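# following is a predicted model, sequence given first.
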Amino acid sequence: MTPLPRSFYDRDTVTVAHELLGAYLVHDVAGETRVGKIVEVEAYLGEEDLAAHSSRGLTPRTRILFGPPGFAYVYLIYGIHCCLNVVTEREGNACAVLLRALEPVRNVHERTCGPGLLCRAMGIDLRCNGHDLLSGNLFVAARMDEEERCIVARPRIGVAYAGDWAAKPLRFYLAENPHVSKR
């Protein structure tokens, strides 16, 4: 498996979100390669998106979002759970896709149906913030099959504070996959 090129991430965020479904998240943890198939994501559309961290502008925490595409933005929720986003679009747009759920493929033995569980099972923590996803030890690899995928679009989870943005169908998942966090 090889990392997707930077050009994959340097596109419209919703397009990237759709194309991440069925791709593989790969992380080498202490010599063990963990692999999970991405089955659920959420798109965050930059500073105008009130659910996005970038809606408050450029801060030390969000500087990765404003950088070039193809980097990991990892943050803590509730002070305990890490969440992994991939930065998308051109530098300065502050867009990203949150990885919400994986189907375990190799050396993943814990639950992966939720962004915090996904990170724990894959060995992803705050040290991965700012990591270049074109590296050989934490990256996304292309889908291996060309079969048609049925993608479901729903509102994102846990963003009720974001007004009209909370209702936008920016959460995407593979229909019928048992590892999706919420239907």
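Yes, it's here.

# going forward, measure contacts between C-alpha atoms and count neighbours the same way
Noted.

# at which residues are the strands of this structure located?
24-29, 32-45, 72-77, 81-88, 95-106, 138-141, 151-154, 171-174 (DSSP state E).

# and these: which comes nearest residue 59?
strand 72-77 (13.1 Å; CA to CA).

# that closest one to strand 95-106, inter-axis angle?
90 degrees (axes from the mean of the first three to the mean of the last three CA atoms, to 10 degrees).

# strand 81-88 and strand 72-77, what's the angle between them?
150 degrees.

# report all helices and strands that strand 72-77 contacts.
Counting contacts by 3 or more CA pairs under 8 Å, 6 or more residues apart in numbering; DSSP states H and E, strand 72-77 packs against strand 81-88.

# and the comparison structure, right after this:
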Amino acid sequence: MLHRAAREELEGLPLEVAPRLLGGRLRTVVDGEPVTLRITEAEAYHGQGTGLVPDPGSHARMGRTARNATMWGEPGHLYVYLSHGIHSCVNVVSGPDGVAGGVLLRAGEVVEGRDAAASRSGRTGRDLARGPGRFGQVSGLRHPHHDGIDAVTAAEWAGAHAELWLDDPLSDIASGPRVGVAGAAGTDAFPWRFWIPGDPTVSAFRWGRGAAAASMLD
């Protein structure tokens, strides 16, 4: 049953929380326009000192910085970062307060606000939110304005609201290497990408720089 996410439901490490987000919803209201995205694909990222295995693919792998500060805060806030200087990508912060971690929302299905989503993206069809850049675009959340917005309380933040909703855990979930992550962090050594099998909104897999070669050495 769909319900508003509680802070304590997100206190697990990203590797535990990521599959739990699948089938859930992120609802945003930006510039007065609501858009709801059903989450179909997500990736876990652990910061420095988080979990048993160091994550070389995380923004927080070297410790706390001005850029990744939100990842070190209380769970349920959204870490919104800029990718390639263009795309605002959205992550759900998870793990205990002071332990860095985030779950990248890689893809989703627009279930509310399709006109607003199409207007923001300039696209139509099932691929409106296919991939993290498109997901962030149609959500309306932007770096740096909305970095840190609280998706548990849905309090106003820079003129926007965000709400995270969770559904009953899915029984059928696929996992594998993260998409486009360089080196060992993008190999089978880190099967930290989770998605709903057969869902048409899930993004296609591609190796990151050097990841294919590193995978062959595993």
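Cool, the structure landed. This structure is a prediction, so every number in the text was calculated from the model and none was measured.

# just give the TM-score of the two.
Laid over one another, the chains give 0.91 as their TM-score (TM-score structural alignment, normalised by the length of the first structure), with 179 aligned residues with a CA RMSD of 1.6 Å.

# could you dump the strands of the first structure to JSON lines with distance to residue 59 of the first structure and mean neighbour count?
As requested, the strands of the first structure are arranged in JSON lines below (distance: least, CA to CA, whole Å; neighbours: other CA atoms under 10 Å):
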{"stretch": "strand 24-29", "distance to residue 59 of the first structure": "27", "mean neighbour count": "21"}
{"stretch": "strand 32-45", "distance to residue 59 of the first structure": "17", "mean neighbour count": "24"}
{"stretch": "strand 72-77", "distance to residue 59 of the first structure": "13", "mean neighbour count": "19"}
{"stretch": "strand 81-88", "distance to residue 59 of the first structure": "16", "mean neighbour count": "26"}
{"stretch": "strand 95-106", "distance to residue 59 of the first structure": "14", "mean neighbour count": "25"}
{"stretch": "strand 138-141", "distance to residue 59 of the first structure": "25", "mean neighbour count": "24"}
{"stretch": "strand 151-154", "distance to residue 59 of the first structure": "29", "mean neighbour count": "16"}
{"stretch": "strand 171-174", "distance to residue 59 of the first structure": "25", "mean neighbour count": "24"}
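
# so which of those strands gets nearest residue 113 of the first structure?
Across those, closest to residue 113 of the first structure is strand 95-106 (CA to CA), at 4.6 Å.

# what residue of the second structure matches up with residue 152 of the first structure?
Alignment note: residue 152 of the first structure maps to residue 174 in the second structure; criterion TM-score structural alignment.

# let me fix that: residue 91 of the first structure
Using TM-score structural alignment, residue 91 of the first structure lines up with residue 97 in the second structure.

# in contact with residue 184 of the second structure, which residues?
Contacts for residue 184 of the second structure (CA atoms under 8 Å, 6 or more residues apart in numbering) come out as 56, 190, 210, 211, 214, 215.
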